[in-house]
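S.K.: sequence-free structure coming up:
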């Protein structure tokens, strides 16, 4: 399965992070490093040491983002997907105890720091892919097999994402 997939929104967020780091944070931290270096003894200069470390962190993240963005494939919504659980869909599952689970199927780069975003590689997502509302899905957990019914599938941003 392709690990280099991302939603248009996820791609835009990574691009925005790269832009913010490169155009705003890095120049500001570079100025601080230059200022702190001009004060003399760098070995005992906490401002210099901290900002130099921060500059390395920014550069590392910029390299990662540039490399990652070049490899990602943006998967756009296609009306053919309507009614079935595919990449980018919001899926609501209901179990036999009427407990619900709602999540969005996204690429692995999009799950960090976001509630209800689940990687396309997760077992629950794999069980749902290609299924329609009303279909049953079986998800193997470490303890047992959990049975869910797909209650709703929708595309687009959820209210929490707008």
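M.R.: Ah, there it is. Just so it is clear, the model here is predicted, and its values are computed rather than measured. Numbering: from 1, shown residues only.

S.K.: use CA for all of it now, contacts and neighbours both
M.R.: OK.

S.K.: so residue 152 sits in a strand?
M.R.: Yes - counting by DSSP: H, G, I helix; E, B strand; the rest coil, residue 152 falls inside a strand.

S.K.: Identify the residue spatially nearest to it, adjacent ones excluded.
M.R.: The shortest distance from residue 152 to any residue other than its chain neighbours is 5.1 Å, reached at residue 92 (C-alpha to C-alpha, 6 or more residues apart in numbering).

S.K.: Look up how far residue 124 lies from that neighbour.
M.R.: Distance, residue 92 to residue 124, using C-alpha to C-alpha, to the nearest Å: 11 Å.

S.K.: out of those two, which sits in the busier spot?
M.R.: Between residue 92 and residue 124, residue 124 has the larger neighbour count (other C-alpha atoms under 10 Å), namely 21 against 18.

S.K.: Tell me the buried residues in stretch 117-125?
M.R.: 117-120, 124-125 (16 or more other C-alpha atoms under 10 Å).

S.K.: adding another structure so you can compare the two:
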């Protein structure tokens, strides 16, 4: 069938990103130096080590003959597409990355990207969060994306402020106990 009549992906479009990885339109990909280094390291590993290894396996599997029932060939081609998709994604992310070093904020008590903030909720339960880039988010380590509702509410607030914000579970009120800037590992 003619390709004009069938909608097929050319492989250039990235798969639909999960909402937590999407950047607001027209914004830069703010990222800490450590997060930038991790993305570059992953990209380098994929390009220099993993992709050549998979290409070698696919080449060997293709030389074995019938490709229709060749598991190594089929799996290898699929893995190669996944690697290429990830390489495109990382390249695009790094192209729009704006590295912001939290240590340059010094003794600032106002909250900006890279701040580590200790807050207390209405019940007096304290939690500490670090505002990081979208690609560095890890809630179990207390790292929240700068585009999350909590981070957006905290930005530009100061130590000692009380703020109300709309969270996914409803309106919350929190007190800002401490603001500090430190290196993020």
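M.R.: That came through, no problem. Small disclaimer: the values here were computed from a predicted structure and weren't measured.

S.K.: Out of the buried residues of stretch 117-125 of structure 1, name the ones that lie in helices.
M.R.: 124-125 (DSSP state H).

S.K.: which of the buried residues of stretch 117-125 of structure 1 sit farthest apart?
M.R.: 117 and 124 (11.8 Å; C-alpha to C-alpha).

S.K.: Quick one: map residue 146 of structure 1 onto structure 2.
M.R.: In structure 2, residue 146 of structure 1 lines up with residue 172, judged by TM-score structural alignment.

S.K.: got it, and residue 14 of structure 1?
M.R.: Mapped onto structure 2 by TM-score structural alignment, residue 14 of structure 1 lines up with residue 39.

S.K.: hang on, isn't that match packed against residue 92?
M.R.: No - the criterion here is C-alpha atoms under 8 Å, and residue 39 of structure 2 misses it with residue 92 at 11.0 Å.

S.K.: Please say which of the two ends up with more neighbours.
M.R.: residue 39 (18 against 12).

S.K.: which helices and strands does the helix or strand containing that one pack with?
M.R.: Using DSSP states H and E, the element containing residue 39 of structure 2 is helix 33-45. Packing partners of helix 33-45 of structure 2 (3 or more C-alpha pairs under 8 Å, 6 or more residues apart in numbering; DSSP states H and E): helix 71-95, strand 97-99.

S.K.: what's the angle from that helix to helix 71-95?
M.R.: 140 degrees (axes from the mean of the first three to the mean of the last three C-alpha atoms, to 10 degrees).

S.K.: List the buried residues of helix 33-45 of structure 2.
M.R.: 33, 35-36, 39-40, 43.

S.K.: just so I know, which of the helices and strands packed on helix 33-45 of structure 2 lies nearest residue 58 of structure 2?
M.R.: helix 71-95 (5.2 Å).

S.K.: buried ones in the closest one?
M.R.: Quick answer for helix 71-95 of structure 2 (16+ other C-alpha under 10 Å): 72-74, 76-77, 79-80, 83-90, 93-94.

S.K.: before we move on, back to that, tell me roughly how far the helix holding residue 39 of structure 2 lies from structure 1 on average.
M.R.: With mean C-alpha distance after the TM-score superposition for structure 1, helix 33-45 of structure 2 departs from structure 1 by a mean of 0.8 Å once superposed.

S.K.: got the contact list for the most centrally placed residue in structure 1?
M.R.: Centroid-nearest residue in structure 1, with C-alpha atoms, centre = their mean: residue 110, separated by 0.9 Å. The contact partners of residue 110 of structure 1, by C-alpha atoms under 8 Å, 6 or more residues apart in numbering, come to 6, 10, 117, 119.

S.K.: Is it possible to get CSV of the residues you listed that adds distance to residue 42 of structure 1?
M.R.: CSV is the format used below for those (distance: C-alpha to C-alpha, whole Å):
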residue, distance to residue 42 of structure 1
6, 43
10, 40
117, 44
119, 45
